[in-house]
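Trainee: predicted structure and sequence below. I'll ask about it afterward.
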Amino acid sequence: MKLVVQVKLLPTPIQGAALEATLLACNEAATWASQIAFEKGVKQNFALRKLTYHQAKARWGLGAQAAQHAIKKTCDAYATLRANLKAGNLGSPASRRYRTAAGKPVAFRHDSAQPFDDRMLSWQITEQTVSIWTTGGRMKHLAFTASPEHLATLALYRKGESDLLCRDGMWFLNATCEVPEAELNTDPVDFLGIDLGIVNIATTSDGEIMAGRELNRIRVRERGLRTKLQKKNTPSARRRARKRRRKEARRAKDINHKIAKHVVAEAERTGRGIALEDLTGIRERVRLRKPQRATHSSWSFAQLGQFIAYKARRAGVPVVYVDPANTSRTCSECGHIDKANRVSQAFFACRFCGFVDQADRNGSRNIRARAWQLWRRGVESTAPALPPRQRGGAGRKRSITASDARCASPAL
């Protein structure tokens, strides 16, 4: 499977200026090629290359490979735009957002990522340097830093293109690695159910609760600080706001990585699979009051699910997605379903048999039971997709069938 390893470049001021000029030239050429593609209606790679290749090289001083990658990046951007328009991600054809996106050429920021292939970029991993093409010539001995684990992955599995990008004044290379997968465990002894939430980020059917109260407090503090800085709107306030950009996202990503690693390691150690809820479209299905919207929007359940999925795939652990309907209202002991069973966010008390448990732990046990039921039915090894026109409320009851959830080792 493909993994992306990110390394941080350590350029000198002169090297940084050369990288900045290179990225600027490539993105200006890509934006110009995008305008030609929009005006001529030519958005296929080889057809657009005939119209723009020689002029891109002459006008911006690009090499042959850099010009081809800039043109291909333009075509890929239009392909992504077409897919988003077709899927309805930008609204209906009559909406203003749809017309705005479809009615103008794609433009690239000056610091947008630029792909480099092996003709333009060579790695010296033991010396932790790279040799990279720039508009000013070949730049050698450009230092980079990475963890020992990342260096080992690069040395063994690096394959394909690497993307050069600049973010918040720092330079990075994203290298594509083809990492072999472990053999899938086709005979798990059981499943480890995982209930994903906001207050408790992840709760396992073993009873382990990974709480997110500290992260939520940090998010509230960061949100308040952003509001104050935006209202102040002075040069120093804007400088502080830029400095704190993505800090919350980086912290959440680090926590999600740690949780996913722990969950997969536990499942692998005990010979079990992993059961997750299929939360596709939950943001559209759930209506919230205004004070809750910011917290719900910052809930990174999709990222945590992706981390669990790819780490499980690498370890050979099967992953099953189940229908989330009523998992929080069903008693894991007797199976009784009642809205009143969920006494509060934290507690569950069955109105039929009197069973009492922590609410998320009860939900994770229901997820485990549904996954085990589906596995015994012999479900296919594909990730589930929410059927169109079936985006009902979160509490809507649906029967659990193989079409609702399938065994998966999802792609990245």
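Mentor: Arrived safely, thanks for sending.

Trainee: use CA for all of it now, contacts and neighbours both
Mentor: Fine.

Trainee: what lies in contact with the helix or strand where Ala175 lies?
Mentor: For Ala175, the enclosing helix or strand under DSSP states H and E is strand 170-178. The set of residues external to strand 170-178 that reach it, using CA atoms under 8 Å, 6 or more residues apart in numbering, is 1-11, 153-154, 157-166.

Trainee: this is the comparison structure:
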Amino acid sequence: MKLVVRVKLLPTPVQALVLEATLRACNRAATYAARVAFEEKVFSRNALQKLVYTDVKATFGLSAQPTVRAVKKTDDAYTTLRANLKAGNLGKAGSKRWVKATGSPVEFRPDAAQPFDDRCLSWQYDSRTVSIWTLDGRLKGLRYTGQVDQLKVLAEHRRGESDLIRCKGKWYLLATCDVPDPEVYEPVDFLGVDRGIVNLATTSDGTNHQGRRLTGYRRHHARKRAELQARGTRSATRRLARRTKKEHRHATQVNHQIAKEIVSAAQRTGRGIAVEELDGIRDRVRPRRSQRDTFSSWPFHQLGQHLEYKACRAGVPFIAVDPAYTSQRCPRCGHTERANRSDRDHFLCRRCGLAGPADHVAGVNVRNRARSYGVSPARAKPRAWGRVLVNAPVPGPD
């Protein structure tokens, strides 16, 4: 499993100036390489490196390895751009957004993250210092700090590049760590998780993680954003960007807390986790105009990602099931009908009379669908667990 550990650098004022000059020079070099690649239509890494290597070293004062990393950074940027164009993330060909993305070369911000490999950056874990290449030579004894558990992961599993970034005047290193996956146990049952807007997550045990506080928080920020957008000043634009990032951090923290509780409950009881496969739901569902903002800001995908990686890290089996009819199917008699769910909060089976909270019933259906794939309470034979899509039964005539 790939994890990213962020440690905070503690440079002196002189060291900070050297780091800033180095970061800006590397980004100017990458921007220059991107412009040459765009003008010459050369996007192969090796061909681009032959084209700009000498000029970058002479013009921007970089040594050999930082020059290679700057070219690689440019190549990665154009690879990402091509992937987004192919996936349609930048609109259709010829659209305004598509033309803007393809009509000019890629540019890098002066303080954009810069990758450093082991030739340019070395770690001294015992003394908690790093030695990093700069324009003024090797900067040794640069102290860093971080959380105890993160520092332990860093010392034991760090592999590959580390990114130097500057955020709000503070310096950080993002280190990639290759942590071995723990052995996944064979579950005795599954914990079904239904994701929603009003209730962010509801488990088959009946545990409900409400999203009302997050919804209210988002509405508050939406009003503030509308006020700032109406002003249209440069100061309002800066405040708008800060407010957007703050809202995103808050939603991420809420998803982390929910995912941690669900994974802990599954691990404690020896069960696996089953969720609905909701990828592409925004393309399939057309909400009302009044619901579009809420639906587009629904953080279900991030919650699913947090559940998956936390389950993988804890050795908890994780599967995704087909979401079809999970909110309309009766878990007791199997009767499936839209009328079973009279409103958003309540479920009432028209055949057997089973009633209960709609999200809880959906969570039970997710659990039952996972059972049909791989395990029953009596235990099934071991199998390889992963992200498996379990097809839903198509409701037939009753």
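Mentor: In hand now; what should we look at? Predicted model, so just to flag it, every value in this text is computed and none were measured.

Trainee: returning to what we had before: PyMOL command to pick out the buried ones of the contacts of strand 170-178 of structure 1?
Mentor: Burial among these is assessed by 16 or more other CA atoms under 10 Å; the matching PyMOL selection reads:
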select buried, resi 2+3+4+5+6+7+8+9+10+11+153+154+157+158+159+161+162+163+164+165+166
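
Trainee: so which of the contacts of strand 170-178 of structure 1 are in strands?
Mentor: Among those, the residues falling in strands (DSSP state E) are 2-9, 158-166.

Trainee: for the residue nearest to the spatial centre of structure 2, give me its contacts.
Mentor: Within structure 2, one residue has its C-alpha closest to the average C-alpha position: by CA atoms, centre = their mean, that is Gln302, at 6.0 Å. Contacts here follow CA under 8 Å, 6+ apart; on that basis Gln302 of structure 2 touches 252, 255.

Trainee: so which elements touch the following helix or strand past the strand holding Ala175 of structure 1?
Mentor: Past strand 170-178 of structure 1, heading to the C-terminal end, the next element that is a helix or strand (DSSP H and E) is strand 191-196. For strand 191-196 of structure 1, the packing partners by 3 or more CA pairs under 8 Å, 6 or more residues apart in numbering; DSSP states H and E come out as strand 200-204, strand 273-277, helix 359-377.

Trainee: now the longest one: how far from the chain's centre is it?
Mentor: In terms of CA atoms, centre = their mean, to the nearest Å, the centre of helix 359-377 of structure 1 is set 25 Å apart from its chain centre.

Trainee: contacts for that helix next, please.
Mentor: The list of residues contacting helix 359-377 of structure 1 from outside it, by CA under 8 Å, 6+ apart, reads 190-195, 200, 203-207, 209, 275-277, 320-322, 324, 327-332, 342, 344-348, 400-402, 405-407.

Trainee: now with 6 Å, please.
Mentor: Outside helix 359-377 of structure 1, the residues that touch it by CA atoms under 6 Å, 6 or more residues apart in numbering are 191-195, 203-205, 207, 275, 320, 327-328, 332, 346-348.

Trainee: write the ChimeraX selection for whichever of the residues you listed are buried.
Mentor: Only the buried members of the contacts of helix 359-377 of structure 1 end up in this ChimeraX selection, burial being decided by 16+ other CA under 10 Å:
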select :191,192,193,194,195,203,204,205,275,320,327,328,332,348
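
Trainee: how about stretch 318-332 of structure 2: buried residues?
Mentor: Of the residues in stretch 318-332 of structure 2, those with enough neighbours to count as buried (16+ other CA under 10 Å) are 318-331.

Trainee: in helices, which of these appear?
Mentor: Using DSSP state H, no member of these falls in helices.

Trainee: how many neighbouring residues does the closest residue to Trp60 of structure 1 other than its chain neighbours have?
Mentor: Across the structure, with CA to CA, 6 or more residues apart in numbering as the measure, the residue nearest Trp60 of structure 1 apart from its sequence neighbours is Ala25 (5.8 Å). Other residues within reach of Ala25 of structure 1, judged by other CA atoms under 10 Å, total 24.

Trainee: same question for the one 3 residues further on.
Mentor: As a burial measure, Glu28 of structure 1 scores 19 neighbours (other CA under 10 Å).

Trainee: try the one 5 residues further on
Mentor: When counting by other CA under 10 Å, one arrives at 29 neighbours for Ala33 of structure 1.

Trainee: map it onto structure 2.
Mentor: In structure 2, the position corresponding to Ala33 of structure 1 is occupied by Ala33, as judged by TM-score structural alignment.

Trainee: the counterpart of Cys177 of structure 2 in structure 1 and Thr129 of structure 1, how far apart?
Mentor: Structural correspondence for Cys177 of structure 2 with respect to structure 1 (TM-score structural alignment): Cys177. Cys177 of structure 1 is 18 Å from Thr129 of structure 1, where distance means CA to CA, to the nearest Å.

Trainee: ok, now His296 of structure 1?
Mentor: Following CA to CA, the distance that separates His296 of structure 1 from Thr129 of structure 1 is 42 Å.

Trainee: those two: who's more crowded?
Mentor: For His296 of structure 1 versus Thr129, the count of surrounding residues by other CA under 10 Å is larger for Thr129: 18 against 15.
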